[in-house]
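Asks: I'd like to go over a predicted model; first the sequence, then the structure.
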Amino acid sequence: MSTEKLLTFPDAAAMTLSIRAKALLFHDARSVSLLQDIERVAQSEATVLVVGETGTGKELVARHIHKCSGRSGPFLAVNCGAFSETLIDAELFGHEVGAFTGAGQARAGWFEAANGGTLFLDEIGDLPLALQVKLLRVLQERQVVRLGSRRPIPLDVRLVAATNVDLRRAVEAQHFRADLYYRLSVAALELPPLRGRRGDILPLARHFMSVYAGKLAFGSSREKGVTLSPEAESALLAYAWPGNIRELENVIHYALIVCKDGVVRASDFRFSPLVPLVAGLAPGEPVVAPPADTRPSGPYDALAQALQALLEQRPAGIFQTVESLLVRRAYAQCRDNQVQAAKLLGVTRNTLRTLLKRHGLLRDNQGDDDPRAGTHGPARDPVGSAATAATH
């Protein structure tokens, strides 16, 4: 029998504009197993590497590790991609007076500030190679030397690192040090994407509904609460969730704003039109998570899966439809600017003009000197309708 545990930020109510996943729930059998691994790892002093897509809740995992570790010091979170290469050294390891221009006073780095507690380094794959060497030394020697100093400072810090990239491939490409990778991955935890733990989707959706229902007025239905219709539940389960928990929260928030009579229906959801349904299923059909080795790990993998589903259905005019959708989307993204659209697609402007004509976005006699040619041509389908494309 599955259990259910919810992790949230202590100040979640003040994180309205945050881009992070603000809740992590362990209801799905795969999630329950992961929670057990997390809590076992937390009891050790091993460095932890949390691997997962953006929006899956990596920081919440790190916070739970800290909570279960019994450490009395603080939990501090740092995004390695948020600092410039010239500042990240001083930010992580601290600096002395005069260490660089503008260093008017000594300052402790994040490692010192987290002494006795846990330091969470998010997006560790963005750390410059020179800093990777220094980080490895800190982990091995358990001491830090401030920029501009020669005096080592002892440390008692538990490090939890996280990444949304494949560090093994980064090592092969010589973008990440192999020795640091092996040092970080002593205890590696893989956080599955939301589409890989589908048993968590509906409980998470109901959690976000309860969070936002109290902030929005629903008239007489407010006291009764807001419910999900059966077709809404099916739609949530059939969607692939490329943005993971963060996207689910946004979809639920919008649905609560537009829903009527306290009932959220499938038509209230605002999904991305370019994201395929899981395994090509229609809402309402049984949903089975794909095997781990075929689960998409990025935009191109998701696109490949969508194309595979289309090819299996053998629709008429598939090449023209896919080509039309790509051209229309790129042209609209660049506000009908031929030069920018050609750059976006990586083709010459002449090639782009041929494509625009082929799909009815440009008149044959439209001038080459107009970079926004096509604006006055035949009306375009704003969503790149497959039906329209198939007629060309």
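Replies: Yes, it's here. Numbering: from 1, shown residues only.
Asks: From here on, just use CA atoms for contacts and neighbour counts.
Replies: Fine.
Asks: residue contacts, P192?
Replies: Contact analysis of P192 by C-alpha atoms under 8 Å, 6 or more residues apart in numbering lists 52-53, 56.
Asks: looking at it, A342 is touching L355, isn't it?
Replies: No - in this structure A342 lies outside contact range of L355 using C-alpha atoms under 8 Å: 10.4 Å.
Asks: More neighbours: which of these two?
Replies: A342 (20 against 17; other C-alpha atoms under 10 Å).
Asks: my guess is that one is in a helix, correct?
Replies: Yes - per DSSP: H, G, I helix; E, B strand; the rest coil, A342 lies within a helix segment.
Asks: tell me, how many neighbours does A42 end up with?
Replies: For A42, the neighbour count with other C-alpha under 10 Å is 22.
Asks: Second structure follows, compare the two:
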Amino acid sequence: MESQLKFKIAIVDDEEIVCKRLKKVLEKEGYEVETFLDGETFLGKMSSHPFHLVILDLKLPKLDGLQVLERIKAISPETEVIMITAYGSIESAVEATKMGAFYYITKPIKLDEFRALVHKAKEKVLLVFENKQLKETLAKYTFTELVGKSLKMQKIYELIIKVAPIDCNVLIQGETGTGKELVAKAIHYHSPRKHAPFVSFNCGSFTEELIASELFGYEKGAFTGATHTKIGLLESANGGTVFLDEIGEMPLSMQVKLLRVIQEKKIIRVGGIKPILLNIRIIAATNRDLKKMVEEGKFREDLYYRLNVVNIVLPPLRERKEDIPLLINHFLNKYNALFGKNVHYVTEKALEKMLNYPFPGNVRELENIIERAVALSEKEEIDIRDLPPDLIAFEVKTEEPPKTSPLEEQEKNYIKKVLEQTGYNKYKTAKILGLSRTTLWRKMKKYGL
């Protein structure tokens, strides 16, 4: 983030010695700093070249600090302001924070406290900057829940825009928690079917009999307990889109029935005899390798090709880590609003820990972490101590394999352990093991990993 934004700081204080001292401290930290001895001169520069952070003395000649603060916020609402005050002016400093100042610091200034406060203000400014970039990136797509500006996500957005207006079936593949349903909804709401229903069904949550009655509906008296006619999900979605999640879990006998629905575009309710015409689009999703399942006889080849007209493969979060800060900000906004909290940012240490974590649960796991942290937080920041214990403790290590088992079993266990530590990131695993990716793939296949 910092490489995209040259952080500029203004110091406004009528004591030249204070300006020089603070400027020297901040320049050593790598900041670009300008000093001003009065508010009017500063505001003249601020109007044409806004600063990211202003260190502002409360007592100034002509315009006082509160008046300057008010003008700063009018010119550049994103600019943060740290007020400098004497002990006798604490009430005015508190008033300044109510007017939008980031915080205040009292004279004589303790340099360690000053550096820490500037650093926190900088983190907040950078987060706002990153969020603004994100909004600009996604503006042309108008996807409210899909977040990310990485090259891999840009390609996903482009594919969604291309496939949405075309009335064909789509197969979305990706690990658990990567956002398959969000992509399905984005396709639906950018398609000509957007005003009709979007109906979601999880194929892995029901028995074969329940799948049939849920999808196709049933007539009154079709079976014991069928006291009334029920319209199935496929029929209820007429004119719209049906999202079949975990399609790889659907029993083979139900796959035959689904294939017939796709081919004939009609259904018969359980216990019924009258065909009902359907006008639906099917988007299916899976975290399994359907092609491999076809080869193993666990998934029908004809259904696979009917569903896989357009294939969208979602990247796991560990392969688009540049999106993690944007996702964090998105979830902070979401759960601040939901819980009535005011958590502004994640500290650098906490962010670094998350950037080094493989997120086996992907975006869903990250959302859960931020939701938990916001719910429990009593401050304006999420620090490393606010993260779950397993994330805090996580560290990728290379270890000597145990010497108590046969060579092949020993190798299998070691590869499995490193795979788990890296969240099944084959690139990192191969690097840790000192293998080529091809060799790693062969060994994974050999050991059933």
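Replies: Thanks, I have it. It should be emphasised that the depicted structure is a prediction, and the values quoted were computed from it without experimental measurement.
Asks: Drop the TM-score for these two in here.
Replies: With the length set by TM-score structural alignment, normalised by the length of structure 1, the two chains reach a TM-score of 0.64; 278 aligned residues with a C-alpha RMSD of 3.0 Å.
Asks: Out of the contacts of P192 of structure 1, the closest to L159 of structure 1 would be?
Replies: When the contacts of P192 of structure 1 are compared for distance to L159 of structure 1 (C-alpha to C-alpha), G52 wins out at 17.1 Å.
Asks: And V144 of structure 1, what's its match in structure 2?
Replies: In structure 2, the residue matched to V144 of structure 1 (TM-score structural alignment) is I267.
Asks: From the structure, what's the count of residues near that match?
Replies: 24.
Asks: Need the nearest residue in space to F143 of structure 2, chain neighbours excluded.
Replies: Nearest non-adjacent residue to F143 of structure 2, counting by C-alpha to C-alpha, 6 or more residues apart in numbering: A186, 6.6 Å away.
Asks: wait, I meant E233 of structure 1
Replies: L202 (7.0 Å).
Asks: On the three-state scheme, that neighbour is what?
Replies: L202 of structure 1 is classified as helix under three-state DSSP.
Asks: what's the neighbour count on the aligned residue in structure 2 for T227 of structure 1?
Replies: Taking TM-score structural alignment, T227 of structure 1 has Y345 as its aligned residue in structure 2. Residues lying near Y345 of structure 2 (other C-alpha under 10 Å) number 23.
Asks: For the nearest residue to Y345 of structure 2 once chain neighbours are set aside, give its distance to N368 of structure 2.
Replies: Residue nearest to Y345 of structure 2 in three dimensions, not counting chain neighbours: E381, with 5.1 Å by C-alpha to C-alpha, 6+ apart. Computed as C-alpha to C-alpha, to the nearest Å, the E381 of structure 2 to N368 of structure 2 distance reads 17 Å.
Asks: Identify the residues contacting the aligned partner of A103 of structure 1 in structure 2.
Replies: Structural correspondence for A103 of structure 1 with respect to structure 2 (TM-score structural alignment): A226. By C-alpha under 8 Å, 6+ apart, the contact set of A226 of structure 2 is 218-220.
Asks: now swap in G217 of structure 2 and tell me
Replies: 229-233, 235, 269-270.
Asks: And these, which is closest to L355 of structure 2?
Replies: Closest to L355 of structure 2, out of all of those and judged by C-alpha to C-alpha, is L233, at 40.5 Å.
Asks: and the closest one, how many neighbours does it have?
Replies: By the criterion of other C-alpha under 10 Å, L233 of structure 2 has 17 neighbours.
Asks: Could you find the closest non-adjacent residue to it?
Replies: Of all residues not flanking L233 of structure 2 in the chain, L215 sits nearest, at 4.8 Å (C-alpha to C-alpha, 6+ apart).
Asks: what about the corresponding residue of structure 1 for the one you found, neighbour count?
Replies: Counting by TM-score structural alignment, L215 of structure 2 lines up with L92 in structure 1. By the measure other C-alpha under 10 Å, the count of residues near L92 of structure 1 is 22.
Asks: swap in G214 of structure 1?
Replies: Neighbours of G214 of structure 1 (other C-alpha under 10 Å): 12.
Asks: do G225 of structure 2 as well
Replies: With other C-alpha under 10 Å as criterion, G225 of structure 2 counts 8.
Asks: circling back to that earlier point, next, the contact list for the residue nearest to L233 of structure 2, please.
Replies: 232-235.
Asks: which of those residues map to contacts in structure 1?
Replies: On the basis of both residues aligned by TM-score structural alignment, their matches' C-alpha atoms under 8 Å, what survives of the contacts of L215 of structure 2 in structure 1 is 232-234.
Asks: Closest one of these to V18 of structure 2?
Replies: Taking those together and measuring to V18 of structure 2 by C-alpha to C-alpha, the closest member is L233, at 71.0 Å.
Asks: and the match of L215 of structure 2, which of the three is it?
Replies: Here L92 of structure 1 is helix, with the state taken from three-state DSSP.
Asks: Quick check: the gap between it and Y182 of structure 1.
Replies: Counting by C-alpha to C-alpha, the gap from L92 of structure 1 to Y182 of structure 1 is 21 Å.
Asks: Repeat that for Y300 of structure 1.
Replies: Distance from Y300 of structure 1 to Y182 of structure 1, by C-alpha to C-alpha: 28 Å.
Asks: more neighbours, the two?
Replies: Y182 (13 against 10).
Asks: Assumed the more buried one was part of a helix.
Replies: Yes - counting by three-state DSSP, Y182 of structure 1 is found in a helix.
Asks: To which residue of structure 2 is it aligned?
Replies: Matched by TM-score structural alignment, Y182 of structure 1 corresponds to Y305 in structure 2.
Asks: follow-up on the earlier one: who's in contact with the match of V144 of structure 1?
Replies: 216, 261, 275-278.
Asks: how much space between it and V199 of structure 2?
Replies: Taking C-alpha to C-alpha, one finds I267 of structure 2 at 16 Å from V199 of structure 2.
Asks: can you give me the helices for the stretch 101-250 of structure 2?
Replies: Taking DSSP state H, counting those that start in this stretch as the test, the helices found in the stretch 101-250 of structure 2 are 111-138, 151-163, 180-189, 208-216, 233-236.
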